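1. no sequence for this one, just the structure:
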C-alpha cells in the first residue's frame, strides 16, 4: 500500500499501520484518541489517518504508563504543545523534568514499602493491627486512616 502524504508533507499512516508499528492493539489507539492523547484526521473514505509523528507520542505514552504516570498527567504534559507536533529536545526535557519529582516520590514510596514488608513479614504475625513490635495496642489506628508506617517511612520520620 502506498503511503499517503498530508497537505504539509507529513506522512500519514492508517490505524492498522500505526498499531503494528507501535506494538499496540487498534483499540488502544482508539482509546488514546478518545482520551485526547493522540489525534487523527479522516480521509475521503472516512478512514482514520495519523501523522507518522504519532509513533513517537505513543512510545512516550507507553513508557510513561509503565512508570505509573496516570493518563491524565500524560495528557496534560502533551497538552502544552500543538497536537501531532514534532517536539524539540527542550520540550521533551520539560516533560521529563515535570515527571521526575513525582517518579522520585513513587520510588521512595516503593522502597519504603519493600523495606516495611520485609520487616513485617519477617516475624510471621502478618498483622499490623495486633503486631506487638510495630503497632502495640493499635496506636497507629488512633493516628488516622491509611498506611501510617509506610507514610512515615516515605517522609523519613
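-> Received the coordinates, thanks. Small disclaimer: the values here were computed from a predicted structure and weren't measured.

2. When you work out contacts or count neighbours from here on, use the C-alpha atoms and nothing else.
-> Fine.

3. Is residue 49 located within a strand, as I assumed?
-> Yes. Counting by DSSP: H, G, I helix; E, B strand; the rest coil, one finds residue 49 located in a strand.

4. tally of neighbours for it?
-> Neighbour count of residue 49, defined by other Cα atoms under 10 Å: 21.

5. how near is residue 70 to residue 91?
-> Distance of residue 70 to residue 91, computed by Cα to Cα, to the nearest Å: 19 Å.

6. try it against this one:
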C-alpha cells in the first residue's frame, strides 16, 4: 500500500484557502462530473472533506478535484471504496494526490487487478466447462460434487472461487 510521499508536507497550505480556492458542491459536481449525491456520500465515507460556511453550506478546496479523479479512476478499475479510502487516508485532507502517490497506488492497483484477472480467467474456464457440456451441468455436478459435499464449506460457488 502506498505511503504518503515525503514531499507532500510542503503542499499543506500555511494559510487558509482564499474564496477563489473553494468550490461549492454544485461547482465541484460540474467540474468533476460526479453527482451531488455521490459527493455527499464520498464525504460521509471520509474520502473527501469540506468546510462549512456560516450558513452551513459545503465548500471544497480545489485539490478535492484531484482526489475525486483518483477515486473515480480507482473505482473504474474495480478497487473497492474501502481500499481507496485507506489509501487516501494517508494524505492530509486538502492535499491532492501527487504524481508519486498516483504511481505508488497504481502499483498496488496493478497487483490487485492482475489477481482479479487471474481469478476471472479461472472462473470463466470452470464455468465454460460446466455449462459447455450441454447438460446444463446437472450430470457433471453430480459427478463433481456428489451428495452436495461442498455444502459443508458453506454458501457460495466454491469451485469457481477456489484458486
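-> Done, it's in. All figures in this text were calculated on a predicted structure; none of them were measured in a lab.

7. out of residue 70 and residue 91 of the first structure, which sits in the busier spot?
-> Higher neighbour count among residue 70 of the first structure and residue 91: residue 91, with 15 against 12, using other Cα under 10 Å.

8. residues touching residue 139 of the second structure, list them.
-> Contact analysis of residue 139 of the second structure by Cα atoms under 8 Å, 6 or more residues apart in numbering lists nothing.

9. That one and residue 128 of the second structure, how far apart?
-> Counting by Cα to Cα, the separation of residue 139 of the second structure from residue 128 of the second structure is 15 Å.

10. same question, residue 27 of the second structure
-> 48 Å.

11. go on, residue 63 of the second structure?
-> 46 Å.

12. neighbour-wise, which of those two wins?
-> residue 63 (17 against 12).

13. Now check the second structure for the residue matching residue 30 of the first structure.
-> Using TM-score structural alignment, the partner of residue 30 of the first structure in the second structure is residue 40.

14. A helix includes that match, no?
-> Yes. Assigned with three-state DSSP, residue 40 of the second structure falls within a helix.

15. Can you get me a residue count around it?
-> A total of 17 residues lie near residue 40 of the second structure under the criterion other Cα under 10 Å.

16. Residue 88 of the second structure pairs with which position in the first structure?
-> Aligned by TM-score structural alignment, residue 88 of the second structure pairs with residue 78 of the first structure.

17. can I assume that match is in contact with residue 37?
-> Yes. With contact defined as Cα atoms under 8 Å, residue 78 of the first structure reaches residue 37; the gap is 7.3 Å.

18. What is the corresponding segment of the first structure for the longest helix anywhere in the second structure?
-> Secondary structure of the second structure per DSSP state H: the longest helix is helix 99-132. Aligned by TM-score structural alignment, helix 99-132 of the second structure falls on residues 89-122 of the first structure.

19. Just give the closest residue to the spatially most distant residue from the centre of the first structure, not the sequence neighbours.
-> The outermost residue of the first structure relative to its centre, with distances by Cα atoms, centre = their mean, is residue 137 at 39.2 Å. With Cα to Cα, 6 or more residues apart in numbering as the criterion, residue 137 of the first structure has its nearest non-adjacent residue at 6.6 Å, and that residue is residue 130.

20. Name the SS class of the one you found, please.
-> Classification of residue 130 of the first structure by three-state DSSP places it in coil.

21. any idea how far it is from residue 30 of the first structure?
-> For residue 130 of the first structure, the distance to residue 30 of the first structure - Cα to Cα - is 49 Å.

22. Could you do residue 131 of the first structure as well?
-> 49 Å.

23. Likewise for residue 104 of the first structure?
-> From residue 104 of the first structure to residue 30 of the first structure the distance is 31 Å (Cα to Cα).

24. cool, and residue 67 of the first structure?
-> In terms of Cα to Cα, residue 67 of the first structure sits 22 Å off from residue 30 of the first structure.

25. swap in residue 16 of the first structure?
-> 11 Å.

26. same question, residue 55 of the first structure
-> According to Cα to Cα, residue 55 of the first structure stands 14 Å off from residue 30 of the first structure.

27. Report the contact partners of the residue in the second structure that residue 11 of the first structure lines up against.
-> Residue pairing (TM-score structural alignment): residue 11 of the first structure is matched to residue 21 of the second structure. Residues in contact with residue 21 of the second structure (Cα under 8 Å, 6+ apart) are 61-62.
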